[in-house]
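> Sequence and computational prediction follow.
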Amino acid sequence: MKHNITINGIHPTIISYKYDINGTKTTAKYKVLEERRIAKLHIGKSIAIKTFNGSSIIKDLKPYNFPIWLFLLIPLSLLLIGLPFLIYAILKLKKELELYKFGNVS
């Protein structure tokens, strides 16, 4: 388990396993958050896996991954807050430029 990461009070568990494809033994790791299903697993126990193009997953477990789109919410919120101020500043600057160019106050 990784104790420096907690999601809803659960630490992700890293399962390390070996499998054989066409006579080649491969070692893989899989991060999961499902504590109840992991409690049934023991060292040396056989598990069902799926493989595709050299990568593999454990058949009945959902993987742990952190949604990267969550980090996009911070700049998006700053953009939404700052956009009205930017538009106001551009309109104010446009009026000042017209004043300096043409001398017309509007």
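Yep, that arrived.
> Please make it C-alpha for all contacts and neighbour counts, starting now.
Will do.
> quick one, helices of the chain?
Assigned by DSSP state H, the chain shows helices spanning 35-38, 69-102.
> nearest to D20, of the ones you listed?
helix 35-38 (22.0 Å; Cα to Cα).
> what's that closest one packed up against?
Secondary-structure packing of helix 35-38 (3 or more Cα pairs under 8 Å, 6 or more residues apart in numbering; DSSP states H and E): no helix or strand packs against it.
> try this one side by side with the last:
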Amino acid sequence: FDPINKHFGVDLVTGDNEPVLATLDGTVILSNWTTETGYVIAIQHRHDLISVYKHNAVLLKKQGDFVVAGEAIAIVGESGEISTGPHLHFEIWYRGNPMNPNNFLRF
């Protein structure tokens, strides 16, 4: 997490084809491809929180889907121009501001 250098999340290294699980219950607000970060999914949660999951190989949910905590939403990959290998880039946003995921979750 280094917001000064526009790295608004943490990178979790895994093997290929691992499931990406929703952090909390919520509604998918983005499920799309971006050139830099590949397949991206974002979930709106209660209390103005948004979680973002980038560099996926496959997206399992579409915009508008409701998901529950622990539900598979994507498959880890290395999509996008700025990926450096199989990993999940994970972000948490609160009211439009990036938050350090390490302050909320144990990895």
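Everything's here; your move. Computed from a predicted structure; not experimentally measured.
> Give me the TM-score for this pair.
Overlay of the two chains. TM-score (TM-score structural alignment, normalised by the length of structure 1): 0.33; 47 aligned residues with a Cα RMSD of 2.9 Å.
> Out of the helices of structure 1, the one nearest I57 of structure 1 is which?
Between those, helix 35-38 lies closest to I57 of structure 1; by Cα to Cα that is 14.3 Å.
> List the buried residues for the closest one?
By neighbour count on 16 or more other Cα atoms under 10 Å, the buried set for helix 35-38 of structure 1 is empty.
> ok, now stretch 50-59 of structure 1?
Quick answer for stretch 50-59 of structure 1 (16+ other Cα under 10 Å): S56, I57, I58.
> Cross those against strands and list the overlap.
Counted as lying in strands by DSSP state E, out of the buried residues of stretch 50-59 of structure 1, are S56, I57, I58.
> L12 of structure 2 - how many residues pack around it?
Close neighbours of L12 of structure 2, defined as other Cα atoms under 10 Å, add up to 12.
> and it, what element?
Using DSSP states H and E, L12 of structure 2 falls within strand 9-13.
> Pull out the buried positions in the following helix or strand past that strand.
Using DSSP H and E, the helix or strand that follows strand 9-13 of structure 2 towards the C-terminus is strand 19-21. Neighbour-count burial for strand 19-21 of structure 2 flags P19, V20, L21 (criterion: 16+ other Cα under 10 Å).
> Flag every buried residue along whichever helix or strand comes after strand 19-21 of structure 2.
Using DSSP H and E, the next helix or strand after strand 19-21 of structure 2 towards the C-terminus is strand 26-34. By neighbour count on 16+ other Cα under 10 Å, the buried set for strand 26-34 of structure 2 is G26, T27, V28, I29, L30, S31, W33.
> any chance of the residues you listed in JSON lines, with distance to V10 of structure 2 too?
What follows is the buried residues of strand 26-34 of structure 2, written out as JSON lines (distance: Cα to Cα, whole Å):
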{"residue": "G26", "distance to V10 of structure 2": "21"}
{"residue": "T27", "distance to V10 of structure 2": "22"}
{"residue": "V28", "distance to V10 of structure 2": "20"}
{"residue": "I29", "distance to V10 of structure 2": "20"}
{"residue": "L30", "distance to V10 of structure 2": "19"}
{"residue": "S31", "distance to V10 of structure 2": "19"}
{"residue": "W33", "distance to V10 of structure 2": "20"}
